[in-house]
Structure formats: structure tokens, C-alpha cells
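J.: When you get a sec, could you give me coordinates for this:
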Amino acid sequence: MLNIIEDTVRFPEALEKGRTITRTYKTYPYRVYQATSVLSGIDYGFSDEEGMFFRSTIDTKTQIVNPYEVKVSVTFGFRSREFDKRTDATIKYSVFMQFINY
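T.: From the prediction side, this is the model:
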């Protein structure tokens, strides 16, 4: 059986180099056989007067903690010439979980 969860994480405005938000999904009574997450959308930015050259990092990582628990970590990092640009982000992702059928 395949289960798909769509979720969104919100990173508030900050001056930090990189931040990670972790979500845990409990699946009991279904045992997870395989799990993966995919990025499905982002929305971030800054004003034109703050500059137009930047680099960003967005990453999702999925881990099966135990047969009934999946952890997804979303990392967002942003910088311009220096790490001094205030920015926020909304990141959408989907989690695909395949369960063991008995």
C-alpha cells in the first residue's frame, strides 16, 4: 500500500545561515517498508533594494526511525554576498510511504 502526505513548513524571517525543521509522522498500525520525500514548491524572496544576487539551499531528508515512524527534515539556507539578508520561506513537500502488506 502506498500513502502520500503533502505538507508545508514555514521558516519565519531571520538572519541565520541555515535552518532545519523536522516533522515526524506516526504510521501505526501500518509498518513502513520504504519512505522518501520530494520537494514540490518553494516561495521565498527579498526586496529589490537588497540586491539581486543570491544563493539558496533547500533540502529534504527522510529517515525511517522505526517501523511505525518516519522523520522528514527540511533545510533552508539563504545568503547574498554576506549572511545578512533577512528572508523567510514557505517550502512544500510530499512524503511517499510504502507499507508492508500482510
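J.: going forward, measure contacts between C-alpha atoms and count neighbours the same way
T.: OK.
J.: Nearest residue to A35 in space, please, no chain neighbours.
T.: Once flanking residues are discounted, A35 sits nearest to M97: 4.4 Å by CA to CA, 6 or more residues apart in numbering.
J.: Okay, and that neighbour sits in which element?
T.: Under the criterion of DSSP states H and E, M97 resides in strand 87-99.
J.: What residues of that strand count as buried?
T.: T87, D88, A89, I91, K92, Y93, S94, V95, F96, M97, Q98, F99 (16 or more other CA atoms under 10 Å).
J.: Please give the structure of this sequence too, so both can be compared:
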Amino acid sequence: MTGFRIGNFDVDVSRCKISSAESEQVVEPKVMDVLQFLYSQRGKVVSQEDIFAAVWPNAVFSPSNVQRNIALLRKALKEDSKKPAIYYYSS
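T.: Down below sits the predicted model:
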């Protein structure tokens, strides 16, 4: 996958770049991996364990890794966790 669109944002996977008419942000590769996984699962509810297994295979589950990357994604996508337009469910 080279790129896709989420709301008003264009996502360039190869450059780890999230951009809109107002802003452009480069994110860490793991943050982009989380975003790609979530995009591939759009419309489904996925657990932190699902995200972790997809992005950090063969590692011991650490919810803080998932939570940190979700927080960075929300920041890049200008999301307010109290009023999300893009939903993330924690379990």
C-alpha cells in the first residue's frame, strides 16, 4: 500500500507523511504501521492485542506501545480524544 485517504488527510506510507490542506506531518515508521493496520481493519473493532500482534510480531505485549502510537496518530490527524471523528476502541 503506497497511500490512502482518511477524512481530509492524505497518507503517504512510503514517506511516513500525513498531510492536509492546512498541515503536513511526518510520523515515526511504527506510527505509520499502526495507521496502516487500522486502515486495513476499517469498519471493525480491533483490540490493543490485535494492533500489537500486527505491528510488533514476536514481541511481548505492551499496551503502552499501542497507546503511545495511537496518541501520536491522533495528534497527526488533529483528533480530539474526547470527541473523536476517527474511532479507536481500547480493550
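J.: what's the TM-score here?
T.: Once superposed, chain against chain, the TM-score is 0.25 (TM-score structural alignment, normalised by the length of structure 2); 40 aligned residues with a CA RMSD of 4.0 Å.
J.: got the contact list for the strand holding M97 of structure 1?
T.: By CA atoms under 8 Å, 6 or more residues apart in numbering, the residues outside strand 87-99 of structure 1 that reach it are 1-15, 30-46, 76, 78.
J.: can you give me the helices for structure 2?
T.: Secondary structure of structure 2 (DSSP state H): helices at 29-40, 48-55, 63-76.
J.: the inter-axis angle of the shortest one versus helix 63-76?
T.: Computed with axes from the mean of the first three to the mean of the last three CA atoms, to 10 degrees, the direction of helix 48-55 of structure 2 lies at 80 degrees from that of helix 63-76.
J.: so what does helix 48-55 of structure 2 touch, helix or strand wise?
T.: helix 29-40, helix 63-76 (3 or more CA pairs under 8 Å, 6 or more residues apart in numbering; DSSP states H and E).
J.: now these in a markdown table, with mean neighbour count and distance to I6 of structure 2?
T.: Formatted as a markdown table, the helices and strands packed on helix 48-55 of structure 2 follow (neighbours: other CA atoms under 10 Å; distance: least, CA to CA, whole Å):
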| stretch | mean neighbour count | distance to I6 of structure 2 |
| --- | --- | --- |
| helix 29-40 | 18 | 8 |
| helix 63-76 | 16 | 12 |
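J.: Does K61 of structure 1 touch S37 like I think?
T.: Yes - in this structure, K61 of structure 1 is within contact of S37 by CA atoms under 8 Å, at 6.8 Å.
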